[in-house]
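Colleague: Dropping the sequence and predicted coords here.
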Amino acid sequence: MSRQPTIWDAAVKALESLGGSGSLTEIFSKIIENDLYEFGTANPADAPHVLDTEIKRKCRNSNRNDHTGSPLFEQIKGGYRLLSESEIQKTVKASGSKRVHRAKDKEDLIGALMSDKVGIFKEIWRLLLFAAQIGVRERKRIPLGAIDSGKGIDQSTFGNCPSWPGVCYLMTLVEENSSDALSGSADAEDRRIVVFQEYANGGLAILQEHFQDRNIDLDAVITFVSDRTKEGGQEIDLDLSI
């Protein structure tokens, strides 16, 4: 089954039909005219704003802090321009290999879970893998929002885990329901990292809410895992080493 067209796919096709550049109004009109994407907003008047926000997330010169994947567009006076393939590759190469990030608003929680009082998560990659699995189980995927780019984790750090990068492939394969997720292209890798980051952020949000009024120590983490295991109708011998 092929991947469902995204709002970015629609914007690319619209800009191609416009000769490579156009205003937001022109891009939106082409998308509607050619039935390229179903916005599904409760208020149709919100659709252009949604389009504008999502295009900016794929702009190489946007000042947003929630960019996702490889850039596809560039902001120009009065609208947007479609990047060529060589421009995309040049931008990706200049930015270096994709790093794994986490949201700034989870830093206190991360510090507490990595403390000696818990003693399970000796490295950040262990905690992010744990959180991502919680996010997937609870179907909670949250964009990162504000990040500290200096705290991005090189993917090689995850090389100590035998299930990496397989876990990324599986998460994205299920999320997109398409074998495109297994591609070795830069865009496919970017999508896999985004899926992992957002599920990890969702898992951290669940942990953050759970421990809002509780002490964080080893027993509390074990109880958290045990309670969710019982909810799934399973009883397991807990081994929290990752």
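Modeller: Received, thanks. Numbers count the residues shown, from 1 in each chain.
Colleague: Could you use CA atoms for every contact and neighbour count after this?
Modeller: OK.
Colleague: Give me the buried positions along the top helix by length along the chain.
Modeller: The longest helix of the chain (DSSP state H) is helix 186-210. For helix 186-210, burial by neighbour count (16 or more other CA atoms under 10 Å) applies to 186-208.
Colleague: and the angle for the following helix or strand past it with helix 186-210?
Modeller: Where DSSP states H and E defines the elements, the next helix or strand beyond helix 186-210 is helix 218-231. Between helix 218-231 and helix 186-210, the angle comes out at 110 degrees (axes from the mean of the first three to the mean of the last three CA atoms, to 10 degrees).
Colleague: And for the longest helix of the chain, what's in contact with it?
Modeller: Residues from elsewhere that reach helix 186-210, judged by CA atoms under 8 Å, 6 or more residues apart in numbering: 68-70, 98, 100-103, 106, 109, 128-136, 138-144, 168-169, 171-172, 175, 180-183.
Colleague: Helices - which of those land there?
Modeller: Using DSSP H, those in helices are 109, 128-136, 168-169, 171-172, 175.
Colleague: Give me the buried entries from these.
Modeller: The buried subset of these - by 16+ other CA under 10 Å - is 109, 128-136, 168-169, 171-172.
Colleague: let's bring in a second one:
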Amino acid sequence: MSRRRIRRPKEQEDIYKALTDSSEFGIFATYKDVFMLAGSIGFMEKKRKPFTGSAEGIPWTVFTLETDEALINAIALAESNDISILKDNSDAFDRKMTIFEEYAAGGLEVINSKLMENPKLALNSYFDMIISIENEVNDKDRNLKGIADMLSF
């Protein structure tokens, strides 16, 4: 089964270009890299942005089954609570990609505000953002472990 191209909002095209422009301050190699980070950030921040007008889509063939598709599946499943979204058919693929595309659209706004507010410091801002996310996840893990310890007799 051939997969459709992955959509990006037309109004975000300039952000994708800026974040991948190595002659300026772009810190990402490909649109796919930006898209995957943006989808993750959008999900973590619960920022999902539906859109209609699409820029040129990203070919599904550039995505990696073991990492990219696994993350997309996990987020789609968490959002939908519907195991059928993981089926290998066009309808399920469209549903899960729409979820991730909308999270990527929302997440790109977060990335843009944090990284492009001062483009010369984009790489430093990116590292700070990753460290902040890592600390937040570690805090949640510690809190969950504490709760589990309290509940175990």
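Modeller: Happy to help now that I have it. In this text, all values refer to a predicted model and were calculated from it rather than measured experimentally.
Colleague: picking that back up, average gap between the longest helix of the first structure and the second structure?
Modeller: Comparison of helix 186-210 of the first structure with the second structure after fitting gives an average deviation of 1.1 Å (mean CA distance after the TM-score superposition for the first structure).
Colleague: Could you measure from the one residue sitting closest to the centre of the first structure over to residue 101 of the first structure?
Modeller: Centroid-nearest residue in the first structure, with CA atoms, centre = their mean: residue 194, separated by 2.7 Å. Look at residue 194 of the first structure and residue 101 of the first structure: by CA to CA, to the nearest Å, they are 9 Å apart.
Colleague: circling back to that earlier point, of all the ones in helices among the contacts of helix 186-210 of the first structure, which comes closest to residue 29 of the first structure?
Modeller: Of all those, residue 29 of the first structure sits closest to residue 175, with 29.1 Å by CA to CA.
Colleague: Quick check, residue 75 of the second structure in contact with residue 42.
Modeller: No - the pair residue 75 of the second structure and residue 42 fails to qualify as a contact (CA atoms under 8 Å) at a distance of 10.3 Å.
Colleague: What's the match for residue 126 of the second structure in the first structure?
Modeller: In the first structure, residue 126 of the second structure lines up with residue 221, judged by TM-score structural alignment.
Colleague: ok, its match - contacts?
Modeller: residue 118.
Colleague: Then residue 54 of the second structure?
Modeller: The neighbours of residue 54 of the second structure, taking CA under 8 Å, 6+ apart as the test, are 7-10.
Colleague: Give me the distance between the corresponding residue of the second structure for residue 189 of the first structure and residue 101 of the second structure.
Modeller: Matched by TM-score structural alignment, residue 189 of the first structure corresponds to residue 93 in the second structure. Plainly put, residue 93 of the second structure is 12 Å away from residue 101 of the second structure if you go by CA to CA.
Colleague: cool, residue 45 of the second structure as well?
Modeller: 14 Å.
Colleague: Over to residue 86 of the second structure?
Modeller: On the measure of CA to CA, residue 86 of the second structure and residue 101 of the second structure end up 16 Å apart.
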